[in-house]
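Trainee: Mind looking at a prediction? Sequence and model below.
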Amino acid sequence: MELLGGVTVVLLVCIACLLSFAAWKGRSGKGKMPPGPAPLPILGSLLQVKPSNLAKTLHKLSEEYGPVFTVHMGTEPVVVLHGHDVVKEALVDRADEFASRGHMPIGDRANNGLGIIFSNNEPWLHVRRFSLTALRNFGMGKRSIEERIQEESDYLMEEINKTKGTPFDPTFMLSCSVSNVICSIVFGKRYDYKDKKFLALMNNMNNIFEMMNSRWGQEKDRPNSSFHMKNLITSTFDLFIAGTETTSTTVRYGLLLLLKYPKIQEKIQEEIDKVVGRSRKPCVADRTQMPYTDAVVHEIQRFISLIPLALPHTVTKDTSFRDYVIPKGTTIYPVLSSVLHDNKEFPNPHEFNPEHFLHKNGTFKKSDFFMPFSAGKRICPGEGLARMEIFLLIATILQNFTLKSVVKPQELNINPTLSGTGNVPPAYQLCAVPR
C-alpha cells in the first residue's frame, strides 16, 4: 500500500508538471508572453532564480532568453527587462504605459498602497507632486539645502575627530548625519547624535507621526483626497527611508572603496586642495571644477549598483512590447544593474575605475547608462538631494581626513553582503587621520 501511495504521489507531481509546462508553453512566444524557463508548480522559477543574488541569476537567464523574458515568482509571472535599450524603452520612451508600481508584498503590508513609493494612479500623482513641491519650498535645489548639508557635515567632522585616529565603524555616524538632513528639511531642526528622540527615529521610522506638524493634515475632511493624515505620514516615512538608508549606505560603501584604492583617495585630495583648499567648505559649485572627484562619486554609484533591480513596475492594460504582449497587471522588473554594468559602455564593468566617467583629457564624461536612481516617471524624487549629499560628504571627509584601512587594502572585501533587492557593503572599520 505504501509503495502504491508513493507511486500515486509521483504520478500526481508529474501530471502537475506536465500541465504547468503545457500552460506555460501556450502562453509564451511571439505575440504572447516573453520566453523564459518552464515554471514548476507552486515553486515557479525558484531553481533558476536565486533570491540571494537576483541580479546575477537574471543576467544568466538573459544570455539564454534575450533582453525581455519571463520568470515565475511562485505562481506569479514576472517580465524581466535586461539591458539599457529595453529598460530605457519601457521606463523613458513609454513611461506612461510602464509607470505604475508593481505588486510588492512588503509595500502592501507596510504602506497599504499609500505614500510615494508604493502608491499608484491619481493618489500617486497627487502625493508625488505635493512632495516635490514641498521639497522645493524647503529648499531642494537651492542654496539653503546645501547649507543644511554643510552644517551637518560640521557635526559629522566633530564626531569623526572624537575617534582620534583609532579604528571605528562609520555606519552609525553616516546614518545620523544623512537622517539629520531630512530632519532639518521636514521638521526644521537637527538632532544631537545621542538625542533619545533621534535615536528612536533612527531605530523606528514609524515614530515620525509624533513629530508631524498638524497643518500637514488640514485637508483631512475631504474623504476622497490623497491628502489625509495617514497618507502624508506614510509619504514622509518614504522620504526618510529613501533619503537616509540609500544615501548613507552609498557613502559608507564609497569610503570602503577608497580604503581599497588609496591612490584614488590621494588623487581626490589633490583635487580638493587645488580647487577648494583648506580654508572653506566644499560646495556644489565646486563639482564642475572637480571632474575627478565627480567621476569617483559616479563610479561609486555605478559600481555598487545599490538597488540592482528597480522597484517593480506593472502595466495597467495588455501591452505590446517588442515581439510580445504583456498582459494587464503583470509585474515588470527593470534590472538597473544590467545598465550600470553594461560592458560596452563601461569596459570591465565589475572593476572600480573612475576612468569610466572621464574623457582622455581628464574632463568629466556623462553617460546615459547612469541610472542608479531608476528612470522615467518613477525616478527617485530625492535624486537631486542625494547627489548633493554624496558629493559634499565625501569631499568634506577627504578634505579633513585621510582614511586608513585596519588591514592591508588588498585584503579588504568589497563584495556586497546582500545581493537580492539591495547591495549592502560588508561591515568594516577605518581610521580617520586628520590632515
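Mentor: Looks like it arrived, so ask away. Small disclaimer: the values here were computed from a predicted structure and weren't measured.
Trainee: only C-alpha atoms for contact and neighbour calcs from this point on.
Mentor: Will do.
Trainee: tell me which residues in the longest helix along the chain are buried?
Mentor: Determined from DSSP state H, the single longest helix within the chain is helix 229-260. For helix 229-260, a neighbour-count test (16 or more other Cα atoms under 10 Å) marks 229-244, 246-260 as buried.
Trainee: Check which residues of the strand or helix carrying residue 134 are buried.
Mentor: Here residue 134 sits within helix 121-138, counting by DSSP states H and E. By neighbour count on 16+ other Cα under 10 Å, the buried set for helix 121-138 is 123, 124, 127, 128, 130, 131, 135, 138.
Trainee: The last one against residue 184, yeah?
Mentor: No: with contact defined as Cα atoms under 8 Å, residue 138 does not count as touching residue 184 (9.3 Å).
Trainee: what's the span of stretch 132-149 from first residue to last?
Mentor: For stretch 132-149, the first-to-last residue distance is 19 Å (Cα to Cα, to the nearest Å).
Trainee: for stretch 158-176, same thing?
Mentor: Across stretch 158-176, the terminal residues are separated by 13 Å (Cα to Cα).
Trainee: hold the first one in mind and look at this next one:
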Amino acid sequence: MLQVATIEKEFDRCVKGLNKRGLDNAESLLKNILELDENRKKLQGQLDEILHESNKLAKEIGQLFQQGKKEEAEAAKAKTTELKQNSKTLGEELSATEAELKKELYNIPNIPHESVPPGKSDEDNEIIKIQDENIPDLGDNKKPHWELIEEFDIIDFELGNKVSGAGFPFYKKQGARLVRGMVNYFLDKATKAGYEEVQPPVVINEASGYGTGQLPDKEGQMYHMEANDLYLIPTAEVPITNMYRDVILKADQLPIKHSGHTPCFRREAGSWGSHVRGLNRLHQFDKVEIVQVTDPTKSYEVLDQMVAHVEDLIKSLGLPYRILRLCAGDLGFTSVITYDFEVYSAAQEKWLEVSSVSNFETYQANRLKLRVKNSEGKKVLAHTLNGSALALPRIIAAVLENNQAGDHIKLPEVLHPYLGFKEIRKS
C-alpha cells in the first residue's frame, strides 16, 4: 500500500497517477487519508500525554503515602483512575482510527510509473516489441488446440468437468508429460539465471493475501475455504513473497531471487467463446513464477533482467511473440509498471497472453513490513518484483497449434531432453 508520508510529500503526483488509472475521486480519497492520519497522530499524542501523567502520578502516590499525606495520595489515586478511563476511551478511538486508515489505504492502488501510457483498457496497451517472423502458414486444414487435444487424446476437458467442474482439465499420456517437461525446463532455466527454487504451499492465510495485495482487491477471484479461513493461491508470487513478511534484510542479502512451480487457482468468469475456450482460460493451471526482492535503487535494472529472461524462454520455444507495456487502466492494482508477453496462435489467429512481469516498488513491501538495512544502517522498504516464467496453458495451446503437421505435432527442440519424445502422435 502507499505510504502516508509519500501521499503527503508527493500529493499532486499521487493524484495525477491515480487519475491516470481512472480514479476520478483520487484527490478526495487521498485528502481523507491525510485527515485520518492527522487525527491518528493527534489521538496518539493525547494518549501519550495521559500515559506520561499516569506514570508520573503513580510515582508521586507512593511518595505521598510515605510522607503521611494520605488525603493528597487518595486524590492522586482518584486522578489516576480517571486518567485510566480516559486512556481506555482514547485507545479505543485510536484503534478505530488506525483501522479506518488502513482500510482506506488498502483500497488505493499503486501509482503508475511515469512511462506507463494512459488508457482505459487492454486496447490502449503499448506494443514495445513484436517478433512475428516465424508465424507458420498452416493452410486451410489448421485446427485449434481444442480439436487437436481430442484428436491426439492428450487433454480431457469432459473428464475434468465430471470430476471437478468446468476449467479443470485432465492432462494425460503425452499431454501430462508435456506439462511436466515444460515445468522442469522453465525451472532449470530459472536456476541457471540465479533463482533459488522453492516449493511453496498452495494455500495461504488472510495475512498473506493482504501482504501481496490480492486482498481485498481480488477477493472474489480467489477460492476461499471458510472452515479454515484459507485461500487457494492465484499464483506462486503470493506465498513466495510472503516468506519475507515482517523481515528486515541486510543489504548484502540482496537481490533475493526465487523461482517456484505451483498449480494456480482462479475463479475467473467469462462468457462462452473462442477467447475462453479450451486452454485459453482455466480455473486451475500450472505456472513457474520468478520473484525478486531488491534494493530500491536497482529495481528497474532488475525489471529489465526479468523481462529479458521471459523473452529468452519464449524465443527458445520458437513462438512468435510480442511485448506490451500495460496502460494505466489495464495495470494491476499493486503494480507500478507491467510488461505483458503474448504469443501468437496461428490456428486461432490471435495473440494469447502468457506472462506478466511487474515492479511493485514499495507497495507490497509496505504491507509486508519488508525492510532492508542499507549501508548507512537505515531501514528502508525493499522493492518487490515478479514475473510468470511461464504460465503453461496458453503456451501449450500455441505450441500445439503452431507445430501441427497433420498426423503429428512437432515439439520445440529445447524440450526434447525433458520429454523423451520429439513429437506427439496418435496413440
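Mentor: That came in fine, so what should we check first? Since this is a predicted model, take the numbers as computed values, not measurements.
Trainee: Can you give me the TM-score here?
Mentor: Superposed pair, TM-score by TM-score structural alignment, normalised by the length of structure 2: 0.22. Supporting alignment: 156 aligned residues with a Cα RMSD of 7.2 Å.
Trainee: quick revisit: next structured bit after the longest helix of structure 1?
Mentor: Per DSSP H and E, helix 229-260 of structure 1 leads on to helix 262-275 as the next helix or strand towards the C-terminus.
Trainee: Name the next helix or strand following that next one along the chain.
Mentor: Next helix or strand after helix 262-275 of structure 1 toward the C-terminus (DSSP H and E): helix 291-304.
Trainee: Show the secondary-structure elements that that next one is packed against.
Mentor: Other helices and strands packing on helix 291-304 of structure 1, by 3 or more Cα pairs under 8 Å, 6 or more residues apart in numbering; DSSP states H and E, are helix 229-260, helix 262-275, helix 383-400.
Trainee: One more pass at 10 Å, please.
Mentor: helix 229-260, helix 262-275, helix 336-340, helix 383-400 (3 or more Cα pairs under 10 Å, 6 or more residues apart in numbering; DSSP states H and E).
Trainee: and the next helix or strand after that helix, what other elements does it pack with?
Mentor: Where DSSP H and E defines the elements, the next helix or strand beyond helix 291-304 of structure 1 is strand 313-314. Applying 3+ Cα pairs under 10 Å, 6+ apart, we find strand 313-314 of structure 1 packed against strand 76-82, helix 95-98, strand 100-101, strand 331-335.
Trainee: Name the helix or strand for the nearest residue to residue 156 of structure 1 once chain neighbours are set aside, please.
Mentor: Nearest non-adjacent residue to residue 156 of structure 1, counting by Cα to Cα, 6 or more residues apart in numbering: residue 177, 6.3 Å away. When elements are assigned from DSSP H and E, residue 177 of structure 1 belongs to helix 171-186.
Trainee: Quick check: what element follows that helix along the chain?
Mentor: helix 196-203.
Trainee: Only the buried residues of that next one, if you could.
Mentor: By 16+ other Cα under 10 Å, the buried positions in helix 196-203 of structure 1 come out as 198, 201, 202.
Trainee: Could you check how far the second one is from residue 176 of structure 1?
Mentor: With the distance defined as Cα to Cα, residue 201 of structure 1 ends up 10 Å from residue 176 of structure 1.
Trainee: next one: the last one
Mentor: For residue 202 of structure 1, the distance to residue 176 of structure 1 equals 8 Å [Cα to Cα].
Trainee: one step back: how many degrees apart are the helix holding residue 134 of structure 1 and helix 383-400 in direction?
Mentor: Calculated by axes from the mean of the first three to the mean of the last three Cα atoms, to 10 degrees, helix 121-138 of structure 1 forms an angle of 40 degrees with helix 383-400.
Trainee: Fine, thanks again, bye for now.
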